[in-house]
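A.B. asks: structure here, sequence nowhere to be found:
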């Protein structure tokens, strides 16, 4: 009897061209895995290793005709070295406690998400927020997804949450939202540093950071982590 795993057929569909949300003069297209395909951690782990990401239940990858600015990136955690800015970030973070829990919907997290979007991203397509949108964007039933929560020790309140997924060889950052009153603590940067710690503690190889556009100011922080691996021409290579 053969123990060989049978290959499965994956169906994808391509969206019509639409205005790129990051580069205004470009048109974007997105390749989606068909929702008819049964998805699990094993399949998603294979796809994220090929540059795919998830948004809620949907797995996708940019597939633009005239632009390849969106680059999937990951941090090899055992080789990662803190820079001066990141060391300062960790030093300031002593006012926080951290707790992980399975990702699920509750009003506390939603209210924090709403405050973040309403304050920082009124120009984006997630404003105004809704409970349905929150669930559709962040939560999934077929993957082990978690909250990394940051609590102000003195005030005893939730001030930030990083939603992340467990995949076979690492953790994948999905989205971080925080109380804008705590912006001075660089909580987006801090969340990634804490994910690196979580990956190391669990003997995992990578932290996946999603897509990076070098020319985008909003994504500049993703290029701060070194060494950094980029998925280019169907292979992972170190960013020079």
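C.D. replies: All right, it came through fine. The model shown is predicted, which means the values in this text are computed figures rather than measured ones.

A.B. asks: drop to CA atoms for contacts and neighbour counts, all remaining ones
C.D. replies: OK.

A.B. asks: where do the helices sit along the chain?
C.D. replies: Along the chain, the stretches classed as helices by DSSP state H are 41-48, 84-92, 107-120, 131-138, 187-201.

A.B. asks: show me what the longest strand along the chain is packed up against.
C.D. replies: Identified as the longest strand of the chain according to DSSP state E is strand 157-167. The contact analysis (3 or more CA pairs under 8 Å, 6 or more residues apart in numbering; DSSP states H and E) places strand 157-167 against helix 41-48, helix 107-120, strand 145-152, strand 170-178.

A.B. asks: also this one, for the comparison:
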């Protein structure tokens, strides 16, 4: 299979404002399916809608994909507290087919209250639809409820040997339950139950404060210098 790639022009980095970013992307005419994406995930690629990309920044190599081995991951003391707190409060979760119309009020409230300084502000329905839409892949959602109220949604790609976390949004009033971390913990359990080898967490950027939490999920592997390195 012949694949063709393009390279974006340098632009300001959304993770590290002092840096310039460039992105390699698979050209639209290239044939894409879930099997190919699973291969490219192993080489630092991610998905946005139907597009596949990876960072290609000459002066910076900080964007490193993170993955957890579902069979060996064990929550630490702090993460067990998050799980216990959620259980005690009656939080539940289920993996479902996503519903952009039902999710939009929650998504809008999250973006417009917590990310007013980001590229996704102000929220709009098309942004959410693009998160949930892919023509060649099964996109799922982990719905998290408190009693009968939907309080968080984690968008997840499902592949033969892995789940890949795409984006999580939640009601700001429920931040005390650490919904982003809770979603990862529940996804590791679902990965084990479904016989998946890995859970991919997206990029880790050591100097980006918003990414720091990913380093707490150990043991983990990070893609650096064109190979997977183990941590913890």
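C.D. replies: Alright, I've got the coordinates. Quick caveat: nothing in here was measured; it's all calculated off a predicted structure.

A.B. asks: among the helices of structure 1, which is the most enclosed?
C.D. replies: Looking across the helices of structure 1 with neighbours counted as mean count of other CA atoms under 10 Å, the highest average goes to helix 187-201: a mean of 19.

A.B. asks: what's the mean deviation for it versus structure 2?
C.D. replies: Helix 187-201 of structure 1: mean distance to aligned residues in structure 2 after superposition is 0.4 Å, counting by mean CA distance after the TM-score superposition for structure 1.

A.B. asks: ok, residues contacting that helix?
C.D. replies: For helix 187-201 of structure 1, contacts defined as CA atoms under 8 Å, 6 or more residues apart in numbering pick out 77-78, 86, 89-90, 93, 148, 160, 162, 170-171, 173, 176-178, 205-207, 221.

A.B. asks: so which of the helices of structure 1 is nearest residue 13 of structure 1?
C.D. replies: Closest approach to residue 13 of structure 1 among the helices of structure 1 (CA to CA): helix 41-48, 15.1 Å.

A.B. asks: who's in contact with the closest one?
C.D. replies: 53, 142, 143, 144, 167, 168, 169.

A.B. asks: if we go to 10 Å?
C.D. replies: Helix 41-48 of structure 1 has contacts (CA atoms under 10 Å, 6 or more residues apart in numbering) with 8, 33, 37, 50, 52-54, 59-61, 72, 142-144, 165-172, 208, 210.

A.B. asks: now stretch 5-14 of structure 2
C.D. replies: Contacts for stretch 5-14 of structure 2 (CA under 10 Å, 6+ apart): 17-30, 52-58, 118-119, 208.

A.B. asks: tell me the counterpart of residue 75 of structure 1 in structure 2.
C.D. replies: Under the alignment (TM-score structural alignment), residue 75 of structure 1 maps onto residue 68 of structure 2.

A.B. asks: nope, residue 197 of structure 1 is what I meant
C.D. replies: Aligned counterpart of residue 197 of structure 1 in structure 2: residue 189 (TM-score structural alignment).

A.B. asks: so who does residue 112 of structure 1 touch?
C.D. replies: Counting by CA under 10 Å, 6+ apart, residue 112 of structure 1 makes contact with 118, 158, 159, 160, 161, 177, 178, 179, 180.
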